[in-house]
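Enquirer: My questions concern the predicted model and sequence given below.
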Amino acid sequence: MAGTLYLVATPIGNLGDLTFRGVETLKQVDFIAAEDTRVTVKLLNHLEIKKPMVSYYRHNTGTRGEELIARLLAGESCALVTDAGTPAISDPGEELVAQCAQHEIPVVPIPGACAFVNALAVSGLPTGRFTFEGFLAMNKKNRRSHLESLVGETRTMIFHEAPHKLPATLKDLREAFGADRRISLCRELTKLHEQVWRTTLGEAADHYAQTPPKGEFVLVVEGAPQQEKESYTLEEGLEQVEKRLEEGTSLRDAVKQTAAAMGLSRKALYDLAVSRKD
């Protein structure tokens, strides 16, 4: 009979946030698969728990994943943990869970800390519908494409960001969504210097262009305003593109902005604009 994979959420800062059930699970499993064993051993030492550990992180998911599946199929139980937060959410653990599903290995969640959920809760922005976007790509083309796909997104958007990339990210967000769009910057949640700053993208970008950021951030960004659905033709869209061109907007940006605002196909509108220009 196959063993069980337990997804144990670990503290994102305050060690007191680990649940009783999480502690008991770590005590009872046969072994622990950790994102970084050096980080997890500190937590285990604090809890006075001694368990065999193996590393499981983004660059060894292939071979190590096969090893873990073999051990689970042999009947061993495993607790999967990340350095902080809930495993398998924007995390390599999702691959292991998918493998377990293929082999019909039981997977049991042990709830606990999750940075983006807590950031959303304290953001002051709408929480009924939201989209978690994780970390933006470092590649400029992929990054731009990701943000362009979110221009018309009406749900609250959540991003993770490291301090050294925050100024550039805020600049890109301001360019994509406008300086007046509201944002809640949640820094070092549950830690000593926890801070929640509710402001606009323009103010946030200006501030961190001058002030070096410190700590890990969760960015909660207001969605685009809801608009009544109207049916527009490509010809009407082309008129708006031409107006934007007269204002000095590039063709690419004019088409992108118009397509998002009017609910038109960007490719069809671009092709029409190019054909008329020729």
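Expert: Received the coordinates, thanks. Residues are numbered from 1 along each chain as shown.
Enquirer: only C-alpha atoms for contact and neighbour calcs from this point on.
Expert: OK.
Enquirer: which residues in the stretch 51-200 of the chain form strands?
Expert: Taking DSSP state E, counting those that start in this stretch as the criterion, the stretch 51-200 of the chain contains strands spanning 53-55, 78-81, 107-110, 130-134, 156-161, 182-187, 195-200.
Enquirer: Let me have those strands in TSV, adding mean neighbour count as columns.
Expert: TSV is the format used below for the strands of the stretch 51-200 of the chain (neighbours: other CA atoms under 10 Å):
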stretch	mean neighbour count
strand 53-55	17
strand 78-81	27
strand 107-110	16
strand 130-134	17
strand 156-161	20
strand 182-187	24
strand 195-200	16
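Enquirer: Distance to Ala34 for those - can I get that in JSON lines?
Expert: Listed next are the strands of the stretch 51-200 of the chain as JSON lines, based on distance: least, CA to CA, whole Å:
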{"stretch": "strand 53-55", "distance to Ala34": "5"}
{"stretch": "strand 78-81", "distance to Ala34": "5"}
{"stretch": "strand 107-110", "distance to Ala34": "15"}
{"stretch": "strand 130-134", "distance to Ala34": "20"}
{"stretch": "strand 156-161", "distance to Ala34": "21"}
{"stretch": "strand 182-187", "distance to Ala34": "24"}
{"stretch": "strand 195-200", "distance to Ala34": "28"}
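Enquirer: Please identify which of those strands is closest to Glu236.
Expert: strand 156-161 (29.5 Å; CA to CA).
Enquirer: Am I right that Tyr208 is in a helix?
Expert: Yes - residue state for Tyr208 (DSSP: H, G, I helix; E, B strand; the rest coil) corresponds to a helix.
Enquirer: so how far is Thr169 from it?
Expert: 10 Å (CA to CA, to the nearest Å).
Enquirer: let's bring in a second model and compare:
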Amino acid sequence: MKIVVVGGTGLIGSKLVTKLGEHGHDAVAAAPSTGVNTLTGEGVAEAVKGASVVIDVSNSPSFEAEAAREFFETSTRHLLEAEAAAGVGHHVALSVVGTERRPDIDYFRAKIAQEKLIQASPIPYSLVHATQFFEFVTRIADDATEDGKVRIAPVLFQPIAGDEVAQTVGRVAVGEPLNGRVEVAGPEQSRMDEFFRHVLAAMGDSREVVTDPHARYFGAELTERTLVPEDGAILTGTKYADWSAK
């Protein structure tokens, strides 16, 4: 089965291409570096020709509100138009747990706009909402740093290994379309401030982690359960300590 992976050269996309190929699928990495630019539309129609499934794990190069919204809306429109013309039977998109709970977060609002386009399309679809990746822990800490201190809210946090995000997305992609969403998260739930305090210390990072109920996460305050899944989510097996020890 031909499966096009949009964003196929990135963190999750490259893992997906490898995993799908190992299972005998014709996995095609679609990215600007391979001649496919979903923002301009260049190469999109040709890339999806003959595909049974298109998986979109691409990401906006900017988290700024207007830039992120423009990227996800424009790219998704180009994809869905090309897929409809090519007769693609399943559109899969990777999104984030909690998008609908805090639409005041610019990036979440952009992802909501993307999902609305997918849901309104006639193409059968599946949405995979994942929690934060282990690979982005340092980036989250950096964004939360003010005057040398990492300000983190004492809310629930349940990050996941990128490999297991890719595995879940791949399984959903080769199955029947959900015409809905599924959530996936790591196996351990903890307080976000405690998690970062422990992890940064283990990394040898000397920054102090300050517990701040009003700390902002990429521009907005979090509620207790903004970043964790609801009941019924897929829970993976790799713990952060085991992942970081590799």
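Expert: Perfect, I can see it now. Predicted, not measured: the structure shown is a model, and the values here were computed from it.
Enquirer: TM-score for the pair, please.
Expert: Put the two chains on top of each other and the TM-score (TM-score structural alignment, normalised by the length of the second structure) is 0.39; 150 aligned residues with a CA RMSD of 5.3 Å.
Enquirer: if we can go back for a sec, which residue of Tyr208 and Thr169 of the first structure possesses the greater neighbour count?
Expert: Per other CA atoms under 10 Å, whichever of Tyr208 of the first structure and Thr169 has more neighbours is Thr169, with 21 against 16.
Enquirer: Now for that one: which residues touch it?
Expert: Shown in contact with Thr169 of the first structure (CA atoms under 8 Å, 6 or more residues apart in numbering): Glu161.
Enquirer: Now do it against Val218 of the first structure, distance only.
Expert: According to CA to CA, Thr169 of the first structure and Val218 of the first structure sit 12 Å apart.
Enquirer: same question, Val117 of the first structure
Expert: 10 Å.
Enquirer: what's the answer for Val108 of the first structure, then?
Expert: Val108 of the first structure is 27 Å from Val218 of the first structure, where distance means CA to CA.
Enquirer: Name the residues of stretch 76-91 of the second structure that come out as buried.
Expert: The neighbour-count check on stretch 76-91 of the second structure (16 or more other CA atoms under 10 Å) flags 76-80, 82-83, 86, 88-91 as buried.
Enquirer: quick one: which of those residues sit in helices?
Expert: 76-80, 82-83, 86 (DSSP state H).
Enquirer: Would you format these as CSV with distance to Leu117 of the second structure included?
Expert: Listed next are those as CSV, based on distance: CA to CA, whole Å:
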residue, distance to Leu117 of the second structure
Thr76, 7
Arg77, 7
His78, 11
Leu79, 11
Leu80, 9
Ala82, 14
Glu83, 13
Ala86, 18
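Enquirer: Tell me the one among these nearest to Arg216 of the second structure.
Expert: Of all these, Thr76 has the smallest distance to Arg216 of the second structure: 28.6 Å, by CA to CA.
Enquirer: dump the residue contacts of the closest residue to that closest one other than its chain neighbours.
Expert: Excluding the flanking residues, the one nearest Thr76 of the second structure by CA to CA, 6 or more residues apart in numbering is Gln114, at 6.5 Å. Residues in contact with Gln114 of the second structure (CA under 8 Å, 6+ apart) are 69, 72-73, 76.
Enquirer: For Val48 of the second structure, the count of nearby residues, please.
Expert: 26.
Enquirer: Tell me how far it lies from Val169 of the second structure.
Expert: To Val169 of the second structure, Val48 of the second structure is 18 Å away according to CA to CA.
Enquirer: mind listing which of the contacts of Gln114 of the second structure are in helices?
Expert: In this view, the contacts of Gln114 of the second structure that belong to helices under DSSP H are 69, 72-73, 76.
Enquirer: Now that we have those, can you turn them into TSV and tack on distance to Ala173 of the second structure?
Expert: Shown next, in TSV, are these (distance: CA to CA, whole Å):
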residue	distance to Ala173 of the second structure
Arg69	25
Phe72	20
Glu73	21
Thr76	17
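Enquirer: tell me the strands in the second structure, going along the chain?
Expert: Along the second structure, counting by DSSP state E, strands occupy 2-6, 26-30, 53-56, 90-96, 125-130, 145-146, 149-152, 156-157, 180-185, 190-191, 208-211, 216-217, 220-221, 234-235.
Enquirer: Please name every helix or strand in contact with the last one.
Expert: Pointing back at strand 234-235 of the second structure there. Taking 3 or more CA pairs under 8 Å, 6 or more residues apart in numbering; DSSP states H and E as contact, the helices and strands that strand 234-235 of the second structure lies on are strand 180-185.
Enquirer: that older thread, between the ones in helices among the contacts of Gln114 of the second structure, which is nearest Val44 of the second structure?
Expert: Proximity of these to Val44 of the second structure (CA to CA) peaks at Thr76, which lies at 10.9 Å.
Enquirer: Just to check, the closest one is in contact with Leu117?
Expert: Yes - counting by CA atoms under 8 Å, Thr76 of the second structure does reach Leu117; the two are 7.3 Å apart.
Enquirer: quick one on the thing from earlier: so which of the strands of the second structure is nearest Ala241 of the second structure?
Expert: strand 190-191 (13.1 Å).
Enquirer: and the closest one, what other elements does it pack with?
Expert: Where contact means 3+ CA pairs under 8 Å, 6+ apart, strand 190-191 of the second structure is packed against strand 156-157.
Enquirer: Packing partners of the strand it packs on?
Expert: Here strand 156-157 of the second structure touches strand 190-191, helix 192-203, going by 3+ CA pairs under 8 Å, 6+ apart.
Enquirer: switch the cut-off to 6 Å
Expert: Strand 156-157 of the second structure is packed against strand 190-191, with contacts defined by 3 or more CA pairs under 6 Å, 6 or more residues apart in numbering; DSSP states H and E.
Enquirer: what would the strands of the second structure look like in TSV with distance to Ser14 of the second structure?
Expert: Putting those into TSV (distance: least, CA to CA, whole Å) gives the following:
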stretch	distance to Ser14 of the second structure
strand 2-6	9
strand 26-30	8
strand 53-56	12
strand 90-96	14
strand 125-130	17
strand 145-146	30
strand 149-152	31
strand 156-157	26
strand 180-185	19
strand 190-191	29
strand 208-211	33
strand 216-217	27
strand 220-221	31
strand 234-235	22
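Enquirer: mind checking which of those is nearest Phe108 of the second structure?
Expert: Phe108 of the second structure lies closest, by CA to CA, to one member of those: strand 90-96, at 7.6 Å.
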